[in-house]
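[1] Predicted structure and sequence below. I'll ask about it afterward.
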Amino acid sequence: MSDPHTPKTQPVDAKVTPMMTQFIEIKTANPDSLLFYRMGDFYELFFEDAEIAARALGITLTKRGKHLGEDIPMCGVPVHAADDYLQKLIATGHRVAVCEQLEDPAEAKKRGGKSVVRRDVVRLVTPGTLTEERLLDSSSNNYLCALTRLKGGSLAGDSIFGLAWIDMSTGAFHVSETDDQRLAADLAQIDPCELILPDMLLQETDLRAHAEHSGAALSPVPRAFFDSTTASDRLAHYFKVKTLDGFGSFSRAELSAAAGILAYVEKTQLGERPPLDPPSRESGAGRMLIDPATRANLELTRTLGGEKQGSLLSIIDRTVTGAGSRLLASRLAGPLVDPVEISRRHDAVDFFLDNEILREGLRQTLKGAPDMARALSRLALQRGGPRDILSIAEALLAAQDFLARLSHVSGEVPAEIASASAHLQQAPHDLAEELRRAVKEEPPLLKRDGNFVAAGYDENLDELRALRDESRKVIARLQADYAEELGIRALKIKHNNVLGWFIETPTAQSEKLQGDPGRFIHRQSMAGAMRFTTTELAELESKIASAGERSMAIEMEVFERLCAAIINVGDRIKAAAHGLAVLDVSAALAKLAQEESYVRPLVDTSHAFEITAGRHPVVEAALRKTGGDSFVANNANLGPDEEEPQGNIWLITGPNMAGKSTFLRQNALIAVLAQMGGFVPAAAAHIGVVDRLFSRVGAADDLARGRSTFMVEMVETAAILNQAGDRSLVILDEIGRGTATFDGLSIAWATIEHLHEVNKCRSLFATHYHELTALAQKLDRLSNATVQVKEWNGDVVFLHEIVPGAADRSYGIQVAKLAGLPQSVVERAKTVLSQLEEQDRGNKAETLIDELPLFAALAPAPVVSAHASAEPDPLHEALSGIDPDDMTPKEALEALYRLKSIRRI
């Protein structure tokens, strides 16, 4: 089937203009992209491309000529505003092929009157290959990710996956190896904008689901992109080295993914080589595993609605640079599990807490430091402008400023700060001075606009600019010199389109000029005046005529020279950019700790989890913003009484709106903040490293994959029970509420037993099934906790305090009343509840405790009816005595009446 974007091939005898023939040829070579076809000052789109773009951009659809007897749809966007339109198209999932004019129209005319200007695609614009400042979010990485699969490998299982991800706007390049269990979590941590993978993988349901759930634009490519046999050679060729040994050791899967991503970059950049860092191997074991559901439930970097505002990141971000904000987001997305590295980050925050003057001075300086890494990438790809050169200069000067401030600090500097400072010291500071001297204060965005080189940097340029911008003053000075020298006050220098610039004197006073024909050359005689020129004036005229072109040429030479000097020390500039980002993050976390009263947590290799007066950072900020009540802090202690790999489980009961979910989430967020290297909202915190964080909070369906709300809940719960280990932290909220009461109670019951006996992890389990509190009698590491409430005149008052004990009721009707249900409904609900409680009295789960064995790890738990009691069920006995196949209709009717009488009893 032909691609719908490709124009129909015309018959041989059809009349097609040379320009449209060229368009169709280029479009045929790029069928999966919208073609931006350069025509003068516009990018034009034709055929279905035009129709798609007009709808997406909200611009007018016109027509240009005919093709196969039909009008050719056309629309266009100005070249100078193309970035804005590209952003809209990329955001709606389109790819764009940018087709530029490769020669001057005058050159095409020399080949003949009907010759078409040579054009070709110079770049394929995709979501993961953006570098333009206006197309990117300064606070977020723009990752292009490659995913491939190999059979066998170093990880457990039959298949392993290779991941490679780059940010072309900064040059970051990472690779990793993963497996089926970690794949979704690793993709969620990377959070790519575009995901490339072999087209064959998209045919597999599970892998396609993982890919689509990542939220990235999917770009399937041929399997040949990921050829592992030539992967090493491809990487070595790209980085111009003979061997990859200097970059580290990589698995086959990692090399395959890296080769695939480089092949895609070369395809989309058409010969341009982004200045990528050598690949850095990221070990999944070095980061806390947070699966996609947990990441979404906790709203780490985005809310459930997809917004940054209201997420944890938005609350803790005090950075003042784009690079710092990106690094903070990266650390939040992948908390560490090595206590030594975590402590190193905590030391840096402590340092800036103790050195407030240094911190505030650094932050003030960094506010004026542009995004050096992204500026470098644009310059290397020949997409940069004068502002990018100035950005690098100003960022390097900011580095110098910090080093000068740091030199006045006494005492030992933490390792994190020392490492960042070492990168700054190695920065090309001499180049910074040169760049700052070369580029004016407020240069234009594009180099083609010219006038960006600072005055005084190049003498020839200054002279040409004077001729270009002050030609009248130059001519006036020359006229004054001639008039004074010759003593002719009436002498004038004039201009017309025939003679150009000339000297004019009255005929009666022209003897002195005529007497020196070698210098003053006669041009024209008038009725009362004579006109002359001189070699000096002719040269000046030539200079004035070409001053604009020549000054632009000199500026282009300066720009290219400065770009070459910058790219030559690109590695040192990148290192300095990273150093500034680290300093920004450390200072920002210190600022956060000071303003919000966060404390330094103790993170070690124990199994402790002791939080004193912990708070939910997002809820606390929201309460402060709205002027509501102050946040009620709560303690949590899930660690073992003795040093052993068995965490405690808190079973939390209490009414809705009392704060159970907030309490669950805040402890998970405290663990994330602590292990990312930040301080935490608590009075004290001791956390044994959490290697995996699981959260099942809230309810949502997945209709696109045919999953109900309850099915999603069960899938997520299954993932937790199958993966959680003794170092995991699990928070579960209302497991089993999506199905019938006794089914849900049974599932929640078995889940708690599994967490206790098999997973042995630290866990918070919130529920409305009060029957579950009886499990504390048999499970020695299970403790009951409840949210305190008080009743007052029939209403319920939430105290939001977590205390030992169990709730005896859920206060659902009181909450419904607060929500605004009609009073008649509330009163009727009370009546129904009273009757149900009366009927259910005596049928409590406590009666099951002595009869049910604990969860068996090697065999499924027995199926238990929640109706079970010590008394026989007469209805069940009556039914067991009936054989429908051996009954007449009359006997069946009589049996039915007997069953009805039993049911009434």
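    On my side now, so go ahead. Residues are numbered from 1 along each chain as shown.

[2] going forward, measure contacts between C-alpha atoms and count neighbours the same way
    OK.

[3] tell me the SS of residue 806?
    Under DSSP: H, G, I helix; E, B strand; the rest coil, residue 806 falls in the coil class.

[4] burial count for the residue lying closest to it once chain neighbours are set aside?
    Spatially, and ignoring its direct neighbours in sequence, residue 806 is nearest to residue 786 (5.3 Å; Cα to Cα, 6 or more residues apart in numbering). The number of residues packed near residue 786 is 25, by other Cα atoms under 10 Å.

[5] now do residue 728
    If you count neighbours by other Cα under 10 Å, residue 728 ends up with 25.

[6] Distance of it relative to residue 47?
    Residue 728 sits 56 Å away from residue 47, going by Cα to Cα, to the nearest Å.

[7] and if you look at residue 321?
    Distance, residue 321 to residue 47, by Cα to Cα: 43 Å.

[8] Likewise for residue 875?
    From residue 875 to residue 47 the distance is 75 Å (Cα to Cα).

[9] So between those two, which is more surrounded?
    Per other Cα under 10 Å, whichever of residue 875 and residue 47 has more neighbours is residue 47, with 21 against 15.

[10] contacting residues around the closest residue to that one other than its chain neighbours?
    Distance criterion Cα to Cα, 6+ apart; nearest residue to residue 47, sequence neighbours excluded, is residue 73 at 4.9 Å. Each residue near residue 73 by Cα atoms under 8 Å, 6 or more residues apart in numbering is listed here: 46-48, 50-51, 61-64.

[11] Show me what counts as buried in the strand or helix carrying residue 73.
    Using DSSP states H and E, the element containing residue 73 is strand 70-78. Buried residues in strand 70-78, counted by 16 or more other Cα atoms under 10 Å: 72-77.

[12] which helix of this structure spans the most residues?
    For the chain, the longest helix by residue count, based on DSSP state H, is helix 535-568.

[13] would you list every one of the helices in the stretch 451-600 of the chain?
    459-469, 471-486, 511-514, 535-568, 570-596 (DSSP state H, counting those that start in this stretch).

[14] Show me the one of those helices that comes nearest residue 39.
    Nearest to residue 39 among those is helix 535-568 (22.9 Å), distances taken as Cα to Cα.

[15] before we go on, here's another structure to hold up against the first:
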Amino acid sequence: MSDQPTPMMAQYLAIREANPGSLLFYRMGDFYEMFFEDAIAASAALDIALTKRGTHLGEPIPMCGVPVHAAESYLLTLIRKGFRVAIAEQMEDPAEARKRGSKSVVARDVVRLVTPGTLTEESLLEARRHNFLASFASVRDECALAWVDISTGEFRVMPCPEPRLAPELARHAPRELLTAEGSRLDDIAAECGAALTELPLGSFDSASATRRLCTLFHVETLEGFGSFSRAELAAMGAIADYLELTQKGRMPLLRPPVREAMGGAMQIDAATRRNLELTQALSGGREGSLLAAIDRTVTAGGARLLERRISAPSRDLDLILTRQAAVGYLVAEPRLTADLRDALSRSPDMDRALSRLGLERGGPRDLAAIRAGLTQGHSIAAMLGNDEIRILAQAARDLTGHDALIDLLDEALVAEPPLLARDGGFVAPGFDEDLDETRRLRDEGRGVIARMQADYIAETGVQSLKIKHNNVLGYFIETTSTHAERMLAPPLNERFIHRQTTANQIRFTTVELSELETRILNARDRALEIERQIFGRLCRAVLDLAPQIAQAARALAEIDLTAAFADIASGEGWVQPQVDASRAFMIEGGRHPVVERALKRKGEAFVANDCPLTEEKTPAIWLLTGPNMAGKSTFLRQNALIAILAQAGAFVPARRAHIGMVSQLFSRVGAADDLARGRSTFMVEMVETAAILNQADDHALVILDEIGRGTATWDGLSIAWAVMEHLQAKNRCRALFATHYHEMTSLSARLSGVENATVAVREWEGEVIFLHEVRKGAADRSYGVQVARLAGLPPSVVERAREILQQLESGEREGAGKPAALLDDLPLFRAAPPPPPTPAEPSAVETRLRELNPDMITAREALDLVYELRGMMGG
């Protein structure tokens, strides 16, 4: 037996070697097959059967496969499990290969690499979230981050020093991160949930990057898009190079790159995003996040825009006020808002439809989506007649001017086209005469032949003339010998061509009949071919106007988000905040949007609270004390979320709000370890606190909860005390500082700008009642023992805790020494013996049975007794 692989397996191995690091989907007819290690890995990941096909080097070859028509669902599973997939298609008809000889193999080649950051299929993407591919480049002393969503065309770049990389990746949450070989960014990529792909250094060459980008955007120079640093060019060029590699020359439709300034958005680091649950809950998933609580958008594009705004609240005061004005206008026009939202709900996702068409992965439904989106856009533009509201007026202009394309698509497409162009049936009747005739032949062949037969009878006067068909002659004209003489004589003999004579019949054909036969036999394939040609023309017409269509899609998203903000403001009683360049932070009746939504579902009311943190003459730091479960963390978080909403251009959940521009938002809330990096809970807490103290400026907003609780009491108090002093003296920022260390309340008398506040509780007959009300002043104690009892600790543990607490408090009042010495005087804890069992009173059934003498009753009496006892038990 030869160890040489078969020609087909040799081809497979060659393609596999040319695409390392990817599973190879090898097209064989109606299946994508995988072999060797790929088959073993895929069968385990997809839970499909592992079989065998032939041998290689004396060993059976493992094999598994997935149907081509269901490949997308398998691709989704593989991508989510961290695989990359190379798709090798058949590049010719198998019949062509057979013509070359029995040993010839069908030509195959990889047409696409499927990676987490390069998905475009609707079934592989989340409609309401971006799917970003990011790239980080470092050129000498410069660093930059670029990111692109090829499913929508969004393409942006910004300068990004390496210390800012983790926060920016947390903001964009890319699915895949491109870096140069040896960059050692594995931890940062893992932290933001991105697959890390290392490219050769040549992919990040800034000089060749310029050429690649010019080619991508069909321009001679990039100057029309702005001025970019070498690092920015390198980051963008690496993306272009990677897309060329993965898309195999079919480059996506990308918008010209937009350069973002470093200070254009509120800086929010990864820990703060996680603690505040901006776009994802701590438990995982979207539900329970701020995004889920406030999302009233009705389009996919609007939802993606909302996530971007929440992830990166603006620091451009004019832009914030402009967005607020648009929301305010729609709040004052509830009928218009309702009409807009109704029209928007019927608007498809034009961005992703356009992207699929550009990559030649689209179908007739994508053309229909463009048609429906532009048509709805015209209707929506007509509703927006106020030119004073800049955002809405610009959006209305971007939605008009597409009449010619709408008319073309209306005329060309049926109302509900199929998903795939190869299925046919998407071109409307009357659009193309050749197609209509071909369809008529395909669908009404017999009728066409009957009409031709009637025409020939009228022409010849031979009433017995028939058009028939057999497998030898195909279609032919048949008549009797007697009547055939007329057709054999001039002038009919020039038109009717003799084909065959039988005993009683003579058969003819005509040029028209021969052509008709060919057309009938080929009608189905011809109809599909004509539709494919029309599909190509329609795609070119759409892609020629791609920038205008993309602009219309952005306009729909902007209107949708503005209307969504107006809807939640009207429905939930939110108000327009006053935002300016000051350091003010004054909230009246503030509420936590996520908690309030959860309480409403239970029929409970949220207790609103004021936060006059700082105005002209008020303090800039609040020291917040009070028991656990009283609402300290909720209060801290809600004020941070109000700041985010205000700078995102939304109204806020409060009676009144005045917010000076927040440059940075920091949050140190909650406790969690980081075992992967060998960090304890306390170490994580200290790392996050260090980041705050080293970065916060005087326009930052900082919320801190229980600093120092992860270590010994006096260590923790010392750290918390020093952190508070640093915030007040060095950072000089606005801060909310929650603590259990009551000793710190004395700082309000020593540090200017620091004031005490507490969450009020009430005791009633030994019970603690949480009022969830924030007041000026300090808590007298923590009520920890009461909270422990509410949590369900055994009564003996709660009572013992009370004894220990009383001993410590009395010793502290009397100056009796250190806590350890005081606890030495406590009697040892002895578990109380379980109480003796109390004899239970006999039941009525037991009493009746004891009164009974079984030897003295008959069978009938025993049966009656059973019914009596059952009745006593309620049966």
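    Received, thanks. In this text, all values refer to a predicted model and were calculated from it rather than measured experimentally.

[16] Now which residue in structure 2 aligns to residue 672 of structure 1?
    Correspondence of residue 672 of structure 1 to structure 2, assessed by TM-score structural alignment: residue 644.

[17] didn't that match look like it was pressed against residue 313?
    Yes: shown here, residue 644 of structure 2 and residue 313 form a contact pair, counting by Cα atoms under 8 Å, at 6.0 Å.

[18] How many residues are close by residue 353 of structure 1?
    Residue 353 of structure 1 has 21 neighbouring residues, counting by other Cα under 10 Å.

[19] Same question for residue 612 of structure 1.
    Residue 612 of structure 1 is flanked by 17 other residues according to other Cα under 10 Å.

[20] Residue 608 of structure 2 versus the aligned residue in structure 2 for it, what's the distance?
    Aligning on TM-score structural alignment places residue 612 of structure 1 opposite residue 588 in structure 2. Residue 588 of structure 2 sits 8 Å away from residue 608 of structure 2, going by Cα to Cα.

[21] Could you do residue 555 of structure 2 as well?
    Plainly put, residue 555 of structure 2 is 36 Å away from residue 608 of structure 2 if you go by Cα to Cα.

[22] What's residue 166 of structure 1 aligned with over in structure 2?
    For residue 166 of structure 1, the aligned residue in structure 2 is residue 148 (criterion: TM-score structural alignment).

[23] cool, residue 461 of structure 1 as well?
    By TM-score structural alignment, residue 461 of structure 1 lines up with residue 435 in structure 2.

[24] now do residue 325 of structure 1
    That one, residue 325 of structure 1, aligns with residue 303 by TM-score structural alignment.

[25] where's its match, which helix or strand?
    helix 300-311.

[26] mean deviation (superposed) between that helix and structure 1, please.
    Compared with structure 1 after fitting, helix 300-311 of structure 2 deviates on average by 0.7 Å (mean Cα distance after the TM-score superposition for structure 1).

[27] In contact with the residue nearest the centre of structure 2, which residues?
    Among the residues of structure 2, the one closest to the centroid is residue 129, at 2.9 Å (Cα atoms, centre = their mean). Going by Cα under 8 Å, 6+ apart, residue 129 of structure 2 touches 300, 303-304, 307.

[28] just the buried members of the residues you listed?
    Applying 16+ other Cα under 10 Å to these flags 300, 303-304, 307 as buried.

[29] would you turn the residues you listed into CSV with distance to residue 184 of structure 2?
    Compiled in CSV, these are given as follows (distance: Cα to Cα, whole Å):
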residue, distance to residue 184 of structure 2
300, 35
303, 34
304, 31
307, 29
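
[30] Would you mind telling me which of residue 555 and residue 608 of structure 2 has the busier surroundings?
    Between residue 555 of structure 2 and residue 608, counting by other Cα under 10 Å, residue 555 is the more crowded of the two (25 against 18).

[31] pretty sure the more buried one is touching residue 393, no?
    No: look at residue 555 of structure 2 against residue 393 with Cα under 8 Å: they stay out of range, at 9.9 Å.

[32] re earlier: am I right that the residue nearest to residue 806 of structure 1 is in a strand?
    Yes: with three-state DSSP as the criterion, residue 786 of structure 1 is part of a strand.

[33] how about the match of residue 166 of structure 1, secondary structure?
    Secondary structure for residue 148 of structure 2, judged by three-state DSSP, is strand.

[34] list the contacts for it?
    If a contact means Cα under 8 Å, 6+ apart, then residue 148 of structure 2 has 132-134, 154-156, 239 as its contacts.

[35] for these, which one is nearest residue 326 of structure 2?
    Distance to residue 326 of structure 2 across the contacts of residue 148 of structure 2 (Cα to Cα) is lowest for residue 154, with 23.8 Å.

[36] Confirm for me that the closest one is in contact with residue 255.
    Yes: in this structure, residue 154 of structure 2 is within contact of residue 255 by Cα under 8 Å, at 6.1 Å.

[37] OK, contacts around residue 477 of structure 2?
    Contacts for residue 477 of structure 2 (Cα under 8 Å, 6+ apart) come out as 465-468, 507-509.

[38] same thing but at 6 Å, please
    Applying Cα atoms under 6 Å, 6 or more residues apart in numbering to residue 477 of structure 2 gives the contacts 466-467, 507-509.

[39] Aligned to residue 674 of structure 2, what sits in structure 1?
    Checking TM-score structural alignment: residue 674 of structure 2 goes with residue 702.

[40] What count of nearby residues applies to its match?
    Count around residue 702 of structure 1 with other Cα under 10 Å applied: 11.

[41] Share the number of residues neighbouring the nearest residue to it once chain neighbours are set aside, please.
    Residue nearest to residue 702 of structure 1 in three dimensions, not counting chain neighbours: residue 708, with 6.3 Å by Cα to Cα, 6+ apart. Residue 708 of structure 1: 16 surrounding residues under other Cα under 10 Å.

[42] again, but for residue 700 of structure 1
    Neighbour count of residue 700 of structure 1, defined by other Cα under 10 Å: 13.
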